[in-house]
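Enquirer: Pasting the sequence and the predicted coordinates here, then a few questions.
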Amino acid sequence: MMSFEQYNDIQPHIVKMLKNSYKKNRLSHAYLFEGEKGTQKKAIAIEFAKMMYCKDNAKPCDDCLNCSRIMHQNHPNVIVISPDGNTIKKEQILFLQEEYTKTTLEKGPKVYIIEHIDRMSVNAINSLLKFIEEPKQDTYIILITETIHRILPTITSRCQVLSFKTVPRKRMIQYLTEHGTTEEIATIVSTMTNDINVAFDISDDKDLLNIIDLVIEIEEALIKKNTEPLLLLDRQKFYASKNKKLVEWFLDLLLEYNRDIQKVMLGKQSITFQSQKELIRLASTTYNQDKIIQNINSILNAKIKLNYNANLSLLLDQLMITLKT
């Protein structure tokens, strides 16, 4: 978990605005945090709550009892609501309203955080409107969405909307390298997610290097036609454990490698797999545009099938056969 100060590097305009509003006692009673997945909306909402209770105030310490309780979501005055299944139900908002009217044993402001409000049922939306139309002193609600276009104007008009920006790829690479990741790994990881916390988790995962090596070996086998790709895949057997995450990483990196080949074909110099420049140049002269487009589409189709719980072994075997032809 990053600190509020570190989030200032990721979403500086958001953090600065919230801290200044807090210091000047000008906080809005209702905020709408909107932005793409991975832009740290929920994390900063949690930091907002810690700011209210930490002894260090605008700079939460992350060590005190209040910070710890809020971080682990067991503070009675800070409530986080997430979808129950596919939707946020009316009963969840009614629970929120019930908590809203209670007198708590602990003094301090109440903070309510609702994730994915675009998934609210109609009844839940009506209940929410009543909730935010009648604000109490020292009560704050933060609504979170990745799809603001799906939010009713009656809700957005009652909130202060804060738009979270996607972390630029160069900034993510810089941030990862500043915290001990090699530049090559940071560059590769930056293509796999736009969430800085997920990026740290991926870069620290012991399986990542094995997946990168496998992608490079398979691409070399496909380009030079000196080894059977299916044998390389079978030797790794990372799909035997039914680890969908590793298969997803494999497909993501295989896709990025082929996009690197396409970039070189188009005369571009900036590629992700920097250590593979020579092999990628060879591939750019071995393949034609139709073949590389076919490869990219085949990998994209495999990614779609993966989301539908296809048999992992069969999925990858079929992909290798397609890429080989």
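Expert: It's in.

Enquirer: can we go C-alpha only for contacts and neighbour counts from here?
Expert: Will do.

Enquirer: Whatever helix or strand Ile141 lives in: how far from the chain's middle?
Expert: Ile141 belongs to strand 139-145 when assigned by DSSP states H and E. Mean C-alpha position of strand 139-145 versus that of the full chain (Cα atoms, centre = their mean, to the nearest Å) differs by 19 Å.

Enquirer: And stretch 246-255, by the same measure?
Expert: Here stretch 246-255 is found 16 Å from its chain centre; the criterion is Cα atoms, centre = their mean.

Enquirer: what does the strand holding Ile141 contact?
Expert: Strand 139-145 is contacted by residues 28-35, 41-42, 45, 109-118, 132 when judged by Cα atoms under 8 Å, 6 or more residues apart in numbering.

Enquirer: Mind checking which of these are in helices?
Expert: Judged by DSSP state H, the contacts of strand 139-145 include 41-42, 45, 132 as members of helices.

Enquirer: quick one: the helices in the stretch 201-325 of the chain?
Expert: Counting by DSSP state H, counting those that start in this stretch, the stretch 201-325 of the chain has helices at residues 207-224, 229-236, 244-265, 277-286, 289-307, 312-324.

Enquirer: Pasting the second one now:
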Amino acid sequence: MEHDIVNVAQTKQPTIFAQFMNLVKNNELSHAYLFTGEDGAGQFSVAMGVAMRLFCTNVQNGVPCGKCSECVRIMNYDHPDVVITKPDGQSIKVDQIRHVKSEFTKSAMEGSKKVFIISEAEKMTTGAANSLLKFIEEPTGNVVSFLISKNRNLVLPTIISRTQVVEFPSLSKKLMVAELQSSGVKPSEVNLMISITNSLDQIKAWSKDDWFASTQKLLEKWFTYLVKGNAMAMPFIQMSLMPLITNKDRQRIVISMMLSLFDDVLETKYGTLSSDRVKYPGILAETKQAAVEWNNDQILAMLDELLDMNGSMAVNVNFQNIIEALTLKILAIGQS
């Protein structure tokens, strides 16, 4: 958990956070909100910031101080009138919502307000979501609820229709890079990861797993073979690359990593690849060599072959066969 909720909310979503501070100031909060957006876009921090603003005893310049006993208790998940619910395992279960419902029916213990934050609301079972509906429809007392979801399409339409939906935009690349580097993600991996996903949580998970870094290194070796027109690229797939590609998710990630590799080549060809955009810094010399030796039509033809891989996956063609066929085609295009 971030130690400075207010700072995180102001940094990630300054406009949304300021709007909610004004809503609290003017006593115009609605009874239920659905915050949607990519992981790490600041939804939870904004919801917590609103809760802190409602209870803060020392508001500073319109925002909670983050230091009074009320703010500290909220940040420590220890405030009786701020109830936070998260998935228990893979889902939010009916019993968890029953607990929330029981809290709805109680009067606030230390004031006139109650705040409920339901994180990963898309993981509510249908029964849990239906159980929550009546309390969203008919709020009791001075209650505000925040449902947080990274995918609104997985939230029941009846829930969506009874909340005010707030779409959180993805963070700017500058903010993402700063947060990832402060979290210990290697600079040599940041740009590649950001080119594949906007989810900070996903990137942080990859950074803690040797799989991503190992796969990046192997793809650099594979590409080096391709640039040199070396047929060793074929046995390299079976002996080195395939043992790491153990499931469908990893197959999709590898395709995205390959596309990013050839995107570096294309941008180098057009002279638009600045140093802060390089996704494969470990093979910059090979990337430049490819941009010189391959013409535009060849590079675009290679990208087309890469994009066609998704179609082959959709009809369940063996993934090793897909990559080997791709490799043969790229070698042929490069020598044409």
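Expert: Alright, I've got the coordinates. Not measured: the values here are computed from a predicted model.

Enquirer: quick revisit: what would the ones in helices among the contacts of strand 139-145 of structure 1 look like in CSV with neighbour count?
Expert: Shown next, in CSV, are those (neighbours: other Cα atoms under 10 Å):
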residue, neighbour count
Lys41, 27
Lys42, 19
Ala45, 22
Ile132, 17
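
Enquirer: Return the closest of the residues you listed with respect to Ser270 of structure 1.
Expert: Nearest to Ser270 of structure 1 among these is Lys41, at 30.7 Å by Cα to Cα.

Enquirer: if I pick the aligned partner of that closest one in structure 2, what's in contact with it?
Expert: Aligning on TM-score structural alignment places Lys41 of structure 1 opposite Gln43 in structure 2. Going by Cα under 8 Å, 6+ apart, Gln43 of structure 2 touches 35-37, 148, 168.

Enquirer: number of nearby residues for Asp209 of structure 2?
Expert: When neighbours are counted by other Cα atoms under 10 Å, Asp209 of structure 2 registers 10.

Enquirer: if we can go back for a sec, average offset of the strand holding Ile141 of structure 1 relative to structure 2?
Expert: Following the fit onto structure 2, the mean deviation recorded for strand 139-145 of structure 1 is 2.2 Å by mean Cα distance after the TM-score superposition for structure 1.

Enquirer: Asp317 of structure 1 and Tyr239 of structure 1, how far apart?
Expert: Asp317 of structure 1 sits at a distance of 11 Å from Tyr239 of structure 1 (criterion: Cα to Cα, to the nearest Å).

Enquirer: typed the wrong thing, it's Phe4 of structure 1
Expert: Taking Cα to Cα as the measure, Phe4 of structure 1 falls 38 Å from Tyr239 of structure 1.

Enquirer: Map Leu259 of structure 2 across to structure 1 for me.
Expert: Mapped onto structure 1 by TM-score structural alignment, Leu259 of structure 2 lines up with Leu255.

Enquirer: do the same with Thr215 of structure 2
Expert: Matched across to structure 1, Thr215 of structure 2 falls on Ile211, judged by TM-score structural alignment.

Enquirer: Next, the buried residues of stretch 215-223 of structure 2.
Expert: 215-216, 218-223 (16 or more other Cα atoms under 10 Å).

Enquirer: Oops, could you answer that again for stretch 4-18 of structure 1 instead?
Expert: Buried residues in stretch 4-18 of structure 1, counted by 16+ other Cα under 10 Å: 4-5, 7, 10-11, 14-15, 18.

Enquirer: How about the residue nearest to the spatial centre of structure 2, nearest residue that isn't a chain neighbour?
Expert: Computing the C-alpha centroid of structure 2 and ranking residues by Cα atoms, centre = their mean puts Ser199 first, at 1.5 Å. Sequence neighbours aside, Asp39 is the residue nearest to Ser199 of structure 2 in space, at 4.9 Å (criterion: Cα to Cα, 6 or more residues apart in numbering).

Enquirer: so when I look at that neighbour, I'm seeing a helix, right?
Expert: No - according to DSSP: H, G, I helix; E, B strand; the rest coil, Asp39 of structure 2 belongs to no helix; its state is coil.

Enquirer: Please work out how many residues are found near it.
Expert: Number of residues near Asp39 of structure 2 (other Cα under 10 Å) recorded here: 20.

Enquirer: Can you give me the distance of it to Ile299 of structure 2?
Expert: Computed as Cα to Cα, the Asp39 of structure 2 to Ile299 of structure 2 distance reads 34 Å.

Enquirer: same question, Asn76 of structure 2
Expert: On the measure of Cα to Cα, Asn76 of structure 2 and Ile299 of structure 2 end up 53 Å apart.

Enquirer: ok, those two, which is more surrounded?
Expert: More crowded of Asn76 of structure 2 and Ile299, by other Cα under 10 Å: Ile299, with 21 against 11.

Enquirer: Now for the closest residue to the more buried one other than its chain neighbours: which residues touch it?
Expert: Counting by Cα to Cα, 6+ apart, Leu266 is the residue found nearest to Ile299 of structure 2 once chain neighbours are left out, at 6.8 Å. Residues near Leu266 of structure 2 by Cα under 8 Å, 6+ apart: 291, 296, 299.

Enquirer: Please apply the same query to Ile81 of structure 1.
Expert: Taking Cα under 8 Å, 6+ apart, we find Ile81 of structure 1 in contact with 92, 112-115.

Enquirer: could I get those residues as JSON lines with distance to Leu232 of structure 1?
Expert: Shown next, in JSON lines, are the contacts of Ile81 of structure 1 (distance: Cα to Cα, whole Å):
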{"residue": "Gln92", "distance to Leu232 of structure 1": "50"}
{"residue": "Tyr112", "distance to Leu232 of structure 1": "51"}
{"residue": "Ile113", "distance to Leu232 of structure 1": "47"}
{"residue": "Ile114", "distance to Leu232 of structure 1": "46"}
{"residue": "Glu115", "distance to Leu232 of structure 1": "43"}
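
Enquirer: so which of those residues comes closest to Asn243 of structure 1?
Expert: Glu115 (27.6 Å).

Enquirer: Hmm, Gln40 and that closest one touching each other?
Expert: No - using Cα atoms under 8 Å, Glu115 of structure 1 is not in contact with Gln40, being 11.9 Å away.

Enquirer: So for those two, which sits in the more crowded spot?
Expert: Here Glu115 of structure 1 and Gln40 are compared on neighbour count by other Cα under 10 Å; more neighbours surround Gln40, at 23 against 20.
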